[in-house]
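> quick one, structure for this:
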Amino acid sequence: MPFPNLDSVESILAIVIVFGVLVFVHELGHFLLAKRAGILCREFALGMGPKIFSVKRGETEYTLRLLPIGGMVRMAGEDPELDILKPHMEVTLVRDAVGKVTRILLDGPSGDERGAVTGTIVRFDLEQALSIVLDTEGEQRTFSVHPQAHLVKDGYEVQIAPLNRQFKGKTIMQRFWAIFAGPAANFLLAFVLFIVIGLAYGVPSNGPILGDILPNGPAAKAGLQAGDKVISIQGQPVSTWKELVEIVGKSPDKDLGFVVLRGNQQISAKVHVFNEKNVGKIMVTNAITYAPGEVLQYGANQTYEFTAMILKSLGMLFTGTVGLKDLSGPVGIFKMTGEFAQQGLAILMKWAAVLSINLGLFNLLPLPALDGGRLAFLVAEALRGRPVDPHKEGMVHFLGFALLMLLILVVTWNDLQRLFTE
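Below you'll find the model as predicted:
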């Protein structure tokens, strides 16, 4: 079987859930900070391509799309959705009780709108002045437009977006945080996953408390027991597991005097340290703890350590130490996710946390079409004192997206070659 990890419903379900959660959390970060800044979010989508499910709540349409290769938050001002309205176009205006336009019908009146006005557009401003001027039977009339008015064409409604509701209408910092929040949410997810793992399965204690003791090892021969708390070694006080490891590690083939606390009793023991490649070992592990403080520290340490490790790997890629042939794409990642799913929930959750950090870091790379590329343009805007030409920025992102798709094809080809040669 070319996909041995996909031979069970559980593995497939694990892949769907892991990637669905990673994408959802990433897009949720964008969504929440955009909403906080007052940006109109037209769509919150999981997946790309054709819609297979959608529901509208408030101003936002929540959609599920066919291709499970990402997601998006479509913010007002990022696409030309209002270009359908043109001068000299005949429209029908529907107004509320105070005379503000709430709906602009491009297909003509349906016949049941009371007080509707039909005419030809002379000019309009739906971003700042929020007004529209119509020629009705040779007379020009100006109408005030409600800031949440809708354009209606072919039965499809689009809410207008005044400039203060558009992405481009916000300050540089508001836009920066709305973009940065996506990758940041992935780091937060990794941190939370590591904490959940710690609370469910425990974490290695930072204290100098003995856990598992290897039978016939130095510690066992000296009479030390699981749960003993090391107070001192050779008269040197010990307060952390790191200190214990450092003292033992520097003492291969030596006899060390341990003082441990067992219950309420202090016990002394002489331990002959084993020499393993010039490093001292006494064949013990540290105890497992569920203490909230240590679990939080474990979550932070794991997030930091994996972030540093992935950054180092990225550095090796850019310096040429690692080539494209060594990278894995979606196929390889799906395969590994299925395999980890079969090894248990704790392993799968840890893998999901690592993938989340990967997703966050990858999106922060200053490359076009990625969040990092958009942040780079915002930094350039802040330094220049004016934004980069939108058409030029759009072209850069388009080319970047094309190159990104090419990269995905290359690494997918690598995955397939490895898959069928295993």
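> C-alpha from now on. contacts and neighbour counts both.
OK.
> and the strands in the stretch 51-200 of the chain?
Counting by DSSP state E, counting those that start in this stretch, the stretch 51-200 of the chain has strands at residues 60-75, 90-95, 101-105, 117-125, 131-136, 139-153, 156-159.
> what's the closest of those strands to Asp212?
strand 60-75 (43.5 Å; Cα to Cα).
> determine the set of other helices and strands touching that closest one.
Applying 3 or more Cα pairs under 8 Å, 6 or more residues apart in numbering; DSSP states H and E, we find strand 60-75 packed against helix 9-36, strand 41-57.
> quick one more, to check against the first:
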Amino acid sequence: MGMIGVVLSTVLVFFVIVTIHEWGHYFFAKRAGILVREFAIGFGPKLFSVKRGETRYTLRLIPAGGFVRMAGEDPELVEVQPGQTVAVKLKDNQITRIYLDRLDERTGTVRGEVERVDLERALSMNLLVEGESESFSVHPQALVVSRGKDTQIAPIDRHFGSKPVRKRAMAIFAGPMMNFILAFVLYAVYAQMVGMPVDNPDKLIIRSIESGMPAAGVDLRQGDIVDTVNGEKIGADLGKMIDIIGKSPGVPVEINVLRDGEPLSFQITPRANEEGAGKVGISASPPTRSATFGETIARAAELMKVSTEFIFESFKMLITGQFQFDDLGGPVRTANVTAEIAKKGIAQLTSWTALLSLYLGIFNLLPVPALDGSRLIFLGLEAVRRKPIDPNKESMVHFVGFAMLMLLMVAVTYNDILRLVRGE
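The predicted structure is shown next:
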């Protein structure tokens, strides 16, 4: 895979796992009848924005996640107040647009001073027009226009908080759920790609050659059969091959392969990795066969189980202090690792993407303020108490949690950059 392909693959991995997560929130929020104002990938300033129907889809500068902004979760951005002079456009005697500025330029409108307005429950507005009080009904999808932006009003029954707890919980849980589904599908695809080992294998086949590694400098090819390493027969013993190469960092090794039945010999000097073991940059495995449907499902389930155990073990080590701060990586390090894995081939990248998607789903379910897990806890408390938690208190908890997560993100990103500068 060339450098451009590696970069595009890395970007695509992040885009897919974040987008599928946010799409889960979006789909089940829309299904519950909640007005979704924005579907965003990334945070910070907008790079791209387009509005389709009721929702604005945006791509933002900082690629550290995304969000779905639902009506009622945050204070409305534009408010209409009594005493304010506005211009309204009518259709079938209903207000469809409310203009808050540049009123002299609004043609075909009724202009007046707001006497009374309710854009959430009654959907009505009283205007003082040329000394006369007039009453109008407001269309449930009416737009408030100000400073060149259109903001759709949100009747109370379109607010997130107006929906039953079970529907709100589903809209929140759907994000991680979609990550779990994506991980399972990708692991199934991976199982199909690598196949199942045959019974009683007798050889190792080179599956991929990593660019930039010593093996890439000779004429080794995918599909070559490993015969001997430093004169020792390998057969199907992958561990034996790794052991011989691993003990020879900086020392040339002779690798003999069979290609279409013809013997070929190559001298390759292993490069020491971080642990000092020699690596040449090839992956090999015994012969495989196509996996059946049942084997594919079983293998995907097994990989999900093993990966989940690995993720929770990592959390445990973090909590017990077995990890140091320098061991933590942020988006930069994750992108760097993803790029390295992309060089090894599409099968390895598929497996890595599945692991990242599973990790994102599990991480978001942790009971940490601002994450989905914390929001589900608040919904659970509301179900038990049979009344909602004070929205201001809940918002403050999530705000503090979000600020702490952003500080942590900045810290680990700084750590990532230092690591890159030091060449680690």
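> so after superposing, what's the score?
After superposition, the two chains reach a TM-score of 0.76 (TM-score structural alignment, normalised by the length of structure 1), with 344 aligned residues with a Cα RMSD of 2.3 Å.
> coming back round to it: out of the strands of the stretch 51-200 of structure 1, flag the one nearest Glu276 of structure 1.
When those are compared by Cα to Cα, strand 60-75 sits nearest Glu276 of structure 1, at 47.6 Å.
> average offset of the closest one relative to structure 2?
Strand 60-75 of structure 1, aligned to structure 2 and superposed, deviates on average by 1.5 Å (mean Cα distance after the TM-score superposition for structure 1).
> touching that strand from outside, list them.
The contact list for strand 60-75 of structure 1, computed with Cα atoms under 8 Å, 6 or more residues apart in numbering, reads 23-24, 27, 30-31, 39-56, 166-167.
> for the host helix or strand of Gly380 of structure 2, which positions count as buried?
For Gly380 of structure 2, the element it lies in under DSSP states H and E is helix 372-385. Under the neighbour-count criterion of 16 or more other Cα atoms under 10 Å, helix 372-385 of structure 2 has Asp372, Gly373, Ser374, Arg375, Leu376, Ile377, Phe378, Leu379, Gly380 buried.
> in structure 1, which residue range corresponds to that helix?
Counting by TM-score structural alignment, helix 372-385 of structure 2 falls onto residues 371-384 of structure 1.
> which residues does that stretch contact?
Contacts of stretch 371-384 of structure 1 with the rest of the structure, by Cα under 8 Å, 6+ apart, involve 172, 176, 179-180, 183, 363-368, 387-388, 393, 397.
> and stretch 398-408 of structure 1, how far from structure 2 on average?
Aligned to structure 2 and superposed, stretch 398-408 of structure 1 gives a mean residue distance of 1.3 Å (mean Cα distance after the TM-score superposition for structure 1).
> out of the helices and strands packed on strand 60-75 of structure 1, flag the one nearest Ala308 of structure 1.
Nearest to Ala308 of structure 1, of all those, is helix 9-36, at 19.8 Å by Cα to Cα.
> which elements pack onto that closest one?
Here helix 9-36 of structure 1 touches strand 41-57, strand 60-75, helix 172-201, helix 330-341, helix 345-364, going by 3+ Cα pairs under 8 Å, 6+ apart.
> now it on structure 2. Mean distance?
Following the fit onto structure 2, the mean deviation recorded for helix 9-36 of structure 1 is 1.0 Å by mean Cα distance after the TM-score superposition for structure 1.
> separation between the nearest residue to Ser357 of structure 2 once chain neighbours are set aside and Gly361 of structure 2?
Leaving aside its sequence neighbours, Ser357 of structure 2 sits nearest to Asn179 (Cα to Cα, 6 or more residues apart in numbering; 5.1 Å). Asn179 of structure 2 sits 5 Å away from Gly361 of structure 2, going by Cα to Cα, to the nearest Å.
> can you check Gly83 of structure 2 too?
Plainly put, Gly83 of structure 2 is 48 Å away from Gly361 of structure 2 if you go by Cα to Cα.
> for Trp23 of structure 2, same thing?
According to Cα to Cα, Trp23 of structure 2 and Gly361 of structure 2 sit 13 Å apart.
> please say which of these two ends up with more neighbours.
Each of Trp23 of structure 2 and Gly361 has its neighbours counted (other Cα atoms under 10 Å); Gly361 has more, 27 against 19.
> so what's the residue count around the residue lying closest to the more buried one once chain neighbours are set aside?
The spatially closest residue to Gly361 of structure 2, leaving aside those adjacent along the chain, is Pro176, at 4.0 Å (Cα to Cα, 6+ apart). When neighbours are counted by other Cα under 10 Å, Pro176 of structure 2 registers 26.
> residues contacting the counterpart of Pro176 of structure 2 in structure 1?
Counting by TM-score structural alignment, Pro176 of structure 2 corresponds to Pro183 in structure 1. Listed by Cα under 8 Å, 6+ apart, the contact partners of Pro183 of structure 1 are His26, Gly29, Leu359, Gly360, Leu361, Asn363, Leu364, Asp371.
> farthest-separated two in those?
The most distant members of the contacts of Pro183 of structure 1, if one measures by Cα to Cα, are Gly29 and Leu361, lying 14.6 Å apart.
> okay, now Asn186 of structure 1: neighbour count?
When neighbours are counted by other Cα under 10 Å, Asn186 of structure 1 registers 29.
> do the same with Met396 of structure 2
13.
> ok but it is inside a strand, no?
No - read with DSSP: H, G, I helix; E, B strand; the rest coil, Met396 of structure 2 is helix and lies in no strand.
> the match of helix 372-385 of structure 2 vs structure 2, average offset?
Stretch 371-384 of structure 1 sits 1.4 Å off on average (mean Cα distance after the TM-score superposition for structure 1).
> all good on my end, thank you.
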